[in-house]
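Trainee: predicted coordinates and the sequence they were generated for:
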Amino acid sequence: MKAIEHIRLKVEGAIAIITIDHPPVNALSMQTMAELHEVLTEIEQKKEVKVVLLRGNEKLFVAGADLYELLKTETNEEAYKMSKLGHELMDRIENFPIPVIALVEGACLGGGLELAMACHIRIAKDNAIFGLPEITLGIIPGAGGTQRLPKLIESSKAIEMILTGRRISAGDAKNLGLVLDVYSEESFEQEAFSLANNIADKGKVAITSALKAIQAGLHHSEQEGFEVEANLFGLCCTTNDKQEGISAFLNKRKAKFEDR
């Protein structure tokens, strides 16, 4: 592994901020994906972190895959390997043990949208643009776009976006349910950290358990989801945080969770 060049990590208390900074368009190259893996591993080792914010630089989120890498990819085997590397990263983010929130500014296209869709929550600045334009390049989305978009928004709209490569605004993305909310330039940063802090105020055992139960229900049968939920509910009920949370509620005070 080369030294990390395109990813910056900053930890502020219980919040980890991952910034993708790969000028000029934050292309999601194979190196960038490998660096994201490395940073995620580092975050997993930080017990104090409860929320991850994933963002691009100050101009855009991610404008797509590295087209120069794609241009050099000429065999079925090479392309298949590239696609599977993308799947591996997106699956890791989707199943990350703590919530990952995508902060989308500017272009969120192709691999950028696939990356954002793998995150648990997406919020957007009002200048954000979303799309899967791969079809205009003679290819299709290869890092999960054809699978996740029809699950996140109405399937016919997803099919239309994929088959035409049409881009949509932040407002349209909110109306379709692709993003949680849209904020202005002035309030975007504050709202992002407000959401992250609201989650980080809770106990880590409950946060990770809730996320795991949600993912079980989304990706397995309803009965399997119920079973995972019951087991994790049982785990949470053995924690000090459960005692503190209920005691604080009954005594009308703010809970002070210790993540145990």
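Mentor: That came through fine.

Trainee: when you work out contacts or count neighbours from here on, use the C-alpha atoms and nothing else.
Mentor: OK.

Trainee: quote the end-to-end distance of stretch 137-148.
Mentor: The straight-line separation of the ends of stretch 137-148 (Cα to Cα, to the nearest Å) is 20 Å.

Trainee: no, scratch that, I was asking about stretch 56-71
Mentor: End residues of stretch 56-71 are separated by 24 Å (Cα to Cα).

Trainee: what of stretch 53-69?
Mentor: Stretch 53-69 end-to-end distance (Cα to Cα) = 27 Å.

Trainee: buried residues in it, which are they?
Mentor: Under the neighbour-count criterion of 16 or more other Cα atoms under 10 Å, stretch 53-69 has 53-57, 59-66 buried.

Trainee: kindly report the same for stretch 12-28.
Mentor: Buried residues in stretch 12-28 (16+ other Cα under 10 Å): 14-22, 25-28.

Trainee: now stretch 220-237
Mentor: For stretch 220-237, by 16+ other Cα under 10 Å, it's Gly225, Val228, Glu229, Leu232, Cys236.

Trainee: now, those residues that are in helices?
Mentor: Gly225, Val228, Glu229, Leu232, Cys236 (DSSP state H).

Trainee: shouldn't the first one be in contact with Ala210?
Mentor: Same thing as Gly225. No. Counting by Cα atoms under 8 Å, Gly225 does not reach Ala210; the two are 11.3 Å apart.

Trainee: so what touches stretch 179-186?
Mentor: Residues outside stretch 179-186 that contact it (Cα atoms under 8 Å, 6 or more residues apart in numbering) are Ile121, Arg122, Ile123, Ala124, Lys125, Asp126, Ala170, Gly171, Ala173, Lys174, Phe188, Glu191.

Trainee: what's the most distant pair in the residues you listed?
Mentor: The distance between the two most remote of the contacts of stretch 179-186 (Cα to Cα) is 17.7 Å, for Ala173 and Glu191.

Trainee: higher neighbour count, these two?
Mentor: More crowded of Ala173 and Glu191, by other Cα atoms under 10 Å: Ala173, with 22 against 16.

Trainee: just to be sure, that one is in a strand?
Mentor: No. Counting by DSSP: H, G, I helix; E, B strand; the rest coil, Ala173 falls outside a strand, being helix.

Trainee: not counting sequence-adjacent ones, nearest residue to it?
Mentor: Distances taken as Cα to Cα, 6 or more residues apart in numbering put Val179 closest to Ala173, at 5.8 Å, once the chain neighbours are dropped.

Trainee: the structure to be compared is supplied as follows:
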Amino acid sequence: MGISTARPEPGVAIVTMDFPPVNALPVHGWHALARAVAEAGTDPGVRCVVLAAAGRGFNAGVDLKEIQHSPGHRALLGANQGCAEAFSAVYDCPVPVVAAVHGFCLGGGVGLAGTADAVVASEDAVFGLPELDRGALGAATHLARLVPQHLMRTLYFTSRTVTARELYGHGSVWRVVPRPGLAEAARALAREIAAKDGVLLRLAKAALNGIDPVDVRRAYRYEQGFTYEAAVAGVAERHRAAFLAGGGRRREEERS
């Protein structure tokens, strides 16, 4: 349980999230994930990182219970900082990152997939930002890297999800495979990338980040300011409480 790193074959590192029951990461989990991705990317023997998850889904965002039950805004600020650090670690990783997504990819999960360099998904994968239903804002920056602008806005305002097949149609998912074949499909892509020259891969990653039309780090931190504003206004706590009281976690598990 937690964050683990494996190096199953030359040039490839697999960073796995495992926070039962739904991979909703606590504050320390986001920071641990950031460290693991950064360490894997700076290893001279690694030329591609696979970001994967154990359990029923890829990532359900932040641990709302931790935020709800912590005094003041300490946990909220910690989650904001942890998410920003983890997303930046994936985006700034010196080598390409492949996200292997199964089940639900919600909230912070979209942040991770949206900052990855490639996404391989299982047929049961769904992506979305239920932030408005949970009293939060954020990660529209990353959803906009997966779907066109107007679809992003519609998904954001409605809290609806989009399937891996639909994202494949938009060109943001590389392959959609049966769930049992996800790990191998992600490793196959990572293996193909890792076969390239390590120096050139690092130069290519830096070059592609340099020509990105949107500064994802600044854009996401801007969004987080509104999340904090919602918290100070009291609206965030009301929605979090209603979500948790209504068995939100149970609905996520049933959905998976």
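Mentor: Good, I have the coordinates. Keep in mind the model is a prediction, meaning the values are calculated, not measured.

Trainee: superposed, what's their TM-score?
Mentor: TM-score for the superposed chains, counting by TM-score structural alignment, normalised by the length of structure 2: 0.76, backed by 214 aligned residues with a Cα RMSD of 2.1 Å.

Trainee: for PyMOL, what selects the buried ones among the contacts of stretch 179-186 of structure 1?
Mentor: One line in PyMOL is enough to select the buried ones among the contacts of stretch 179-186 of structure 1; burial here means 16+ other Cα under 10 Å:
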select buried, resi 121+122+123+124+125+126+170+171+173+174+188+191
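
Trainee: returning to that earlier point: and the residue nearest to Ala173 of structure 1, what element?
Mentor: In this assignment (DSSP states H and E), Val179 of structure 1 forms part of neither any helix nor any strand.

Trainee: what distance do you get for it to Ile168 of structure 1?
Mentor: For Val179 of structure 1, the distance to Ile168 of structure 1 - Cα to Cα - is 12 Å.

Trainee: now do the strands in structure 1.
Mentor: Using DSSP state E, the strands of structure 1 run over residues 7-12, 15-20, 51-55, 100-104, 107-109, 121-125, 129-131, 168-169, 181-183.

Trainee: give me the stretch of structure 2 that the fourth one matches.
Mentor: The aligned range for strand 100-104 of structure 1 in structure 2 is 97-101, by TM-score structural alignment.

Trainee: can you redo the buried residues of stretch 12-28 of structure 1 as TSV with distance to Leu40 of structure 1?
Mentor: As requested, the buried residues of stretch 12-28 of structure 1 are exported to TSV (distance: Cα to Cα, whole Å):
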residue	distance to Leu40 of structure 1
Ala14	15
Ile15	13
Ala16	10
Ile17	11
Ile18	9
Thr19	12
Ile20	13
Asp21	16
His22	17
Val25	22
Asn26	18
Ala27	18
Leu28	16
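
Trainee: can you give me the end-to-end span of stretch 98-108 of structure 2?
Mentor: Stretch 98-108 of structure 2 stretches 16 Å from its first residue to its last (Cα to Cα).

Trainee: what about Val179 and Ile168 of structure 1, which has more around it?
Mentor: Val179 (23 against 14).

Trainee: what residue in structure 2 is paired with that one?
Mentor: Match for Val179 of structure 1 (TM-score structural alignment): Val173.

Trainee: ok, the counterpart of Val11 of structure 1 in structure 2 - contacts?
Mentor: In structure 2, Val11 of structure 1 lines up with Arg7, judged by TM-score structural alignment. By Cα under 8 Å, 6+ apart, the contact list for Arg7 of structure 2 reads Ala13, Ile14.

Trainee: list the contacts for the most centrally placed residue in structure 2?
Mentor: Nearest to the geometric centre of structure 2 sits Leu112, at 2.3 Å (Cα atoms, centre = their mean). By Cα under 8 Å, 6+ apart, the contact set of Leu112 of structure 2 is Ala86, Phe87, Val90, Ala99, His142.

Trainee: mind redoing it with 10 Å?
Mentor: Residues near Leu112 of structure 2 by Cα atoms under 10 Å, 6 or more residues apart in numbering: 51, 58-59, 61, 83, 86-91, 97, 99, 105-106, 139, 142-143.

Trainee: counterpart of it over in structure 1?
Mentor: Per TM-score structural alignment, Leu112 of structure 2 is aligned with Leu115.

Trainee: all helices of the stretch 1-150 of structure 2, in order?
Mentor: 27-42, 64-69, 74-92, 108-115, 140-143, 149-158 (DSSP state H, counting those that start in this stretch).

Trainee: wait, doesn't Asn23 of structure 2 sit right on Leu33?
Mentor: No. Asn23 of structure 2 lies out of contact with Leu33 (Cα atoms under 10 Å); the separation is 12.0 Å.

Trainee: what do those two both touch?
Mentor: Common neighbours of Asn23 of structure 2 and Leu33 (Cα under 10 Å, 6+ apart) are Gly2, Met17.

Trainee: against Gly225 of structure 1, how distant is the counterpart of Glu184 of structure 2 in structure 1?
Mentor: Glu184 of structure 2 maps onto Gln190 in structure 1 when the alignment is built from TM-score structural alignment. Gln190 of structure 1 sits 34 Å away from Gly225 of structure 1, going by Cα to Cα.

Trainee: again with Gly165 of structure 1
Mentor: 35 Å.

Trainee: same check on Glu244 of structure 1?
Mentor: Counting by Cα to Cα, the gap from Glu244 of structure 1 to Gly225 of structure 1 is 27 Å.
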